[in-house]
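Novice: Following is a predicted model, sequence given first.
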Amino acid sequence: MKKISIIVLFFSLNNTFSQNLLDILESETPNQKEYVTATFKGTRILNGHSIENRKKGTLEFLISHRFGSIDLGIDELFGLDQSNIRFAFEYAMTDDIMLGLGRSSFNKTYDGFIKYKLIKQSKGKNSFPLGISFFGSTIYKTLKDYDPENKPSFNQKLSYTTQALIASKINRILSLQITPTYIHNNSVRINNDPHDIFALGFGSRIKLSNRVTLNSEYFYTVNPLKSLDTRNSIAIGVDIETGGHVFQLILSNSITMIEKDFITETTNNFFDGGIHFGFNISRAFQTGGKRN
C-alpha cells in the first residue's frame, strides 16, 4: 500500500512538472504569424484594382486594351476595328506602397494613383481573416469636347476616386474582394448629374491551375449619372501567368479601364451583346538591385 502511494505521488509530481514545463515553454514562445500571399495573381482583378502590390523596387509596365462591342457585327469585325488603350508605369516604393501614372485614349485622360496596404491577411496565432488596402486616384481629362467659349478650367477637368480594397483568400482555390468606392467629379454634364457617386464592387478569383485563374468583377452604382443611360460594370476573364508577367483575357461591358470611367460611364448591356473583348498585359522589372 505504501509503495502504491509512492508511485501515485511520483506520477502526480511528474505530470505537474511536465505541465509546468510546457506552460513555461509556451509562454516563452513568441506568437508566430504567417502573412497570406497571392490573393490575386496581379494588381488588377480585371478592370479594377486588386489588393495586390508589387514587391519593393519593382517597376511594372502595363498595357490595357479594349475593343469595340461584339454586337457591332461583321462590318466592324465584331468590334475589333475599334479600340481603346491605356498604358501605365507603376512603381512599388515599398512592399506596401505603390504609385502609378497612366494615359488612356478614352477621353484622352491622364491618371495617377497611390495604393497603400493597410492591413495584411494572416493565419496562425493572432490571425486576421482580411487584407485591407487604400486606393486613391486623380484623373485629368484633356479631350476637347466643349465649345471654345466654354473652355473648362484646369480644376473643372479633374475627378477623384477613393476606394477601400477588402479581400480574403478563403483557401488556395478561392479569393474574394469587396470594394466600397467614392467618386467625385469637379464638373458634370448637366445639373442633375451628381458630383459625388457611390458604388460597391465585388470581385473573385478561382484557381484553375498553378498558372491560370478565372476572375469575375461587378460594380453596383448607387446613384448613377442622369445624363447617360448607364449600366453596372461587369467583367469575366482569365489570368495567365507566364514568367515575368501576367496576361489577362477579358470580356466586359465596359470599354474603359479607369475607375471613374468604367464605374460611372458604362452604357452597354452585357447580356444583350454589348460585350468588349480586351486584355491586360504587364511586364515587371526589378530596380535597385536584388532583394535579400
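Specialist: Yes, it's here.
Novice: switch to C-alpha atoms for all contacts and neighbour counts from now on
Specialist: Noted.
Novice: Report how many residues lie close to residue 170.
Specialist: 12 (other CA atoms under 10 Å).
Novice: Now do the closest residue to it other than its chain neighbours: how many residues are near it, please.
Specialist: Nearest in space to residue 170, with sequence neighbours left out and distances taken as CA to CA, 6 or more residues apart in numbering, is residue 176 at 7.3 Å. Residue 176 is flanked by 21 other residues according to other CA under 10 Å.
Novice: three-state assignment of residue 176?
Specialist: Classification of residue 176 using DSSP: H, G, I helix; E, B strand; the rest coil returns strand.
Novice: got it, and residue 18?
Specialist: Per three-state DSSP, the secondary structure class of residue 18 is helix.
Novice: cool, and residue 4?
Specialist: Three-state assignment for residue 4 (three-state DSSP): helix.
Novice: Over to the one 3 residues further on?
Specialist: For residue 7, the secondary-structure state derived from three-state DSSP is helix.
Novice: Look at it and say how many residues are nearby.
Specialist: Neighbourhood size, residue 7 [other CA under 10 Å]: 12.
Novice: Then residue 157?
Specialist: For residue 157, the tally of surrounding residues (other CA under 10 Å) stands at 17.
Novice: my guess is it contacts residue 144, does it?
Specialist: No. With contact defined as CA atoms under 8 Å, residue 157 does not count as touching residue 144 (10.6 Å).
Novice: How about residue 249: what's its closest non-neighbour residue?
Specialist: Nearest residue to residue 249 in three dimensions, chain neighbours excluded: residue 279, at 4.6 Å (CA to CA, 6+ apart).
Novice: here's the one I want to compare it with:
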Amino acid sequence: MNKQLFSVLFIILLITSTVYGQMERKRVQTDGPVQDVFWAPTLITQASTEHLPAGNLNSTIMHSFGVATQRPLQTFFGIDNVRNVRLGIDYGITDRWSMGIGRSSLTNIVDLRTKLAILQQNQSDTQPISISVKGDFGIVTQENDRPIKDDVSTSISAIFSRKFNDHLSLQLTPMYGHMSSVSAGDPNSFFAVGLGAHMPLSRRFALSAEYYPVIGERAANTKNTFSLGLNIETGGHVFQLFFTSTEWHLEQYVLATNREQFWAGDFRFGFNVNRVFSLVK
C-alpha cells in the first residue's frame, strides 16, 4: 500500500513539475514584441510601425476618388471621378526589414520603398515604444518634356509608436520630403511631423486617423492633410475605408501638393485593401 501511495505521489509530482516547467517556458516566451499595434503596414497614407514577418508578401490596392462635396449628385459624391490608384507589393526580408514597389496612376509614378524596425515595443514594457525608419524613392514615368532628374521625389521618416492598451495606439512621425521639380517660387524640400491614431472597436473593426502638419516652408496654396478611416479585419484581408483631403498615397506628395482642406468640406472617399500571403512553409 505504501509503495502504491509512493508511486502515485511520485507520478503527481512528476506531472506537476512538467506542467510547471512548461508554464515557465511559456511565461518567458510572452516577453516578445507587442502584437497588433496597427493592423496594416500603412495607417491610411502614413507608414506605420507594423512589419511583415519574414517571407510574407503584402499586396495593396490604394484608391482615392474625387472631392465628395463638388457636384455630389452628378458625381455620386466623387466616386465617378477616380483620382489616383496605387498598386503595390511589399516583402518581408526579415521580421524587421521589408522592401516594396508600387505604381500610382496619377502621373504614372513608380516608387520603391523600404522600412526597417529599429526597436519594437515588448510585452514586459522594458522597451516601451517601437521605432522604425522608412524611405521612399519615386519617379514619374508619364511622358513629358522634362529630363529624368526632374521627375524624381524622395521621402524619409522616423516612426515612433506605442500601444497603450487594446483600444489605443498612437504614432508620431517626423518626415522629410523632397521634390526635384516644383513650380516657380515653391520650395523643393518639406518637413512635417505626422500624427496617427489607431482605435480598435472590436476584433473586426477599428477607427484610424492621421494628420500631416507641414512645418516651415510649403508650396503655395497647400493645406495640411487630415484623414479619418474605418479598418475591417477579415482574417485574410484588412480593408481600410476612409475620408481624406488628399488624392495621394505617397508621403512626399501629400506634403507638397495637397490643395484641399478637410474641415472646409473638401474631403474625398478612398479605400485600401491589404492582403498578406505567406511564401514560406
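Specialist: Nice, thanks for sending it over. Predicted, not measured: the structure shown is a model, and the values here were computed from it.
Novice: Next one: the residue nearest to residue 170 of the first structure from residue 98 of the first structure, what distance?
Specialist: Distance, residue 176 of the first structure to residue 98 of the first structure, using CA to CA, to the nearest Å: 21 Å.
Novice: quick one: secondary structure of the closest residue to residue 187 of the first structure other than its chain neighbours?
Specialist: Once flanking residues are discounted, residue 187 of the first structure sits nearest to residue 156: 5.3 Å by CA to CA, 6+ apart. Three-state assignment for residue 156 of the first structure (three-state DSSP): helix.
Novice: can you pull out the strands in the stretch 151-292 of the first structure?
Specialist: 158-169, 174-185, 196-207, 212-221, 233-242, 245-252, 276-286 (DSSP state E, counting those that start in this stretch).
Novice: I should have written the stretch 1-150 of the first structure there, sorry.
Specialist: 33-35, 58-69, 83-92, 97-104, 109-119, 122-124, 131-141.
Novice: could you dump those to a markdown table with distance to residue 265 of the first structure and mean neighbour count?
Specialist: Converted to a markdown table, these look like this (distance: least, CA to CA, whole Å; neighbours: other CA atoms under 10 Å):
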| stretch | distance to residue 265 of the first structure | mean neighbour count |
| --- | --- | --- |
| strand 33-35 | 37 | 14 |
| strand 58-69 | 15 | 21 |
| strand 83-92 | 14 | 20 |
| strand 97-104 | 15 | 20 |
| strand 109-119 | 14 | 19 |
| strand 122-124 | 37 | 15 |
| strand 131-141 | 14 | 20 |
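Novice: right, and the ones you listed - which one's nearest residue 210 of the first structure?
Specialist: For the strands of the stretch 1-150 of the first structure, proximity to residue 210 of the first structure was assessed by CA to CA; strand 33-35 is nearest, at 19.7 Å.
Novice: which other residues reach that closest one?
Specialist: With contacts defined as CA atoms under 8 Å, 6 or more residues apart in numbering, strand 33-35 of the first structure is touched by 120-127.
Novice: list the residues that contact both of residue 157 and residue 144 of the first structure?
Specialist: Here residue 157 of the first structure and residue 144 have no joint contacts, going by CA under 8 Å, 6+ apart.
Novice: any idea which helix is longest in the second structure?
Specialist: The longest helix of the second structure (DSSP state H) is helix 2-29.
Novice: Please say which position in the first structure residue 205 of the second structure maps to.
Specialist: Here residue 205 of the second structure is matched to residue 212 in the first structure, going by TM-score structural alignment.
Novice: Surely that match touches residue 237?
Specialist: No. Judged on CA under 8 Å, residue 212 of the first structure makes no contact with residue 237 at a distance of 10.5 Å.
Novice: Show me which of the two is the more surrounded one.
Specialist: Taking other CA under 10 Å, residue 212 of the first structure and residue 237 do not tie; residue 237 has more neighbours (22 against 18).
Novice: which residue lines up with the more buried one in the second structure?
Specialist: Under the alignment (TM-score structural alignment), residue 237 of the first structure pairs with residue 229 of the second structure.
Novice: Buried residues of stretch 202-216 of the second structure, list them for me.
Specialist: Going by neighbour count (16 or more other CA atoms under 10 Å), the buried part of stretch 202-216 of the second structure is 205-214.
Novice: I should have written stretch 170-188 of the first structure there, sorry.
Specialist: With burial defined by 16+ other CA under 10 Å, the residues of stretch 170-188 of the first structure counted as buried are 174-185, 187.
Novice: so who does the spatially most central residue of the second structure touch?
Specialist: For the second structure, the residue sitting closest to the mean C-alpha position, by CA atoms, centre = their mean, is residue 42 at 1.4 Å. Counting by CA under 8 Å, 6+ apart, residue 42 of the second structure touches 48, 50.
Novice: What does it correspond to in the first structure?
Specialist: Matched to the first structure by TM-score structural alignment, residue 42 of the second structure sits across from residue 44.
Novice: now its match: how far from residue 280 of the first structure?
Specialist: Residue 44 of the first structure is 9 Å from residue 280 of the first structure, by CA to CA.
Novice: OK, contacts around residue 77 of the first structure?
Specialist: Counting by CA under 8 Å, 6+ apart, residue 77 of the first structure makes contact with residue 70.
Novice: whoops, residue 86 of the second structure was the one
Specialist: By CA under 8 Å, 6+ apart, the residues touching residue 86 of the second structure are 60-63, 102-105, 249.
Novice: which one among the residues you listed gets closest to residue 240 of the second structure?
Specialist: Of all these, residue 240 of the second structure sits closest to residue 62, with 9.1 Å by CA to CA.
Novice: Apart from its neighbours in sequence, what residue is nearest that closest one?
Specialist: Distances taken as CA to CA, 6+ apart place residue 272 nearest to residue 62 of the second structure, at 4.4 Å, with adjacent residues excluded.
Novice: I figured that neighbour was touching residue 243, is that so?
Specialist: No. If you go by CA under 8 Å, residue 272 of the second structure and residue 243 don't touch, sitting 11.4 Å apart.
Novice: I'd like the contacts of residue 86 of the second structure laid out as TSV, including distance to residue 137 of the second structure.
Specialist: What follows is those, written out as TSV (distance: CA to CA, whole Å):
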residue	distance to residue 137 of the second structure
60	18
61	19
62	18
63	20
102	10
103	12
104	13
105	16
249	13
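Novice: circling back: ok, how many other residues are close to the residue nearest to residue 62 of the second structure?
Specialist: Residues near residue 272 of the second structure, counting by other CA under 10 Å: 25.
Novice: what's the counterpart of it in the first structure?
Specialist: Per TM-score structural alignment, residue 272 of the second structure is aligned with residue 280.
Novice: From residue 267 of the first structure, how far out is that match?
Specialist: Residue 280 of the first structure is 21 Å from residue 267 of the first structure, where distance means CA to CA.
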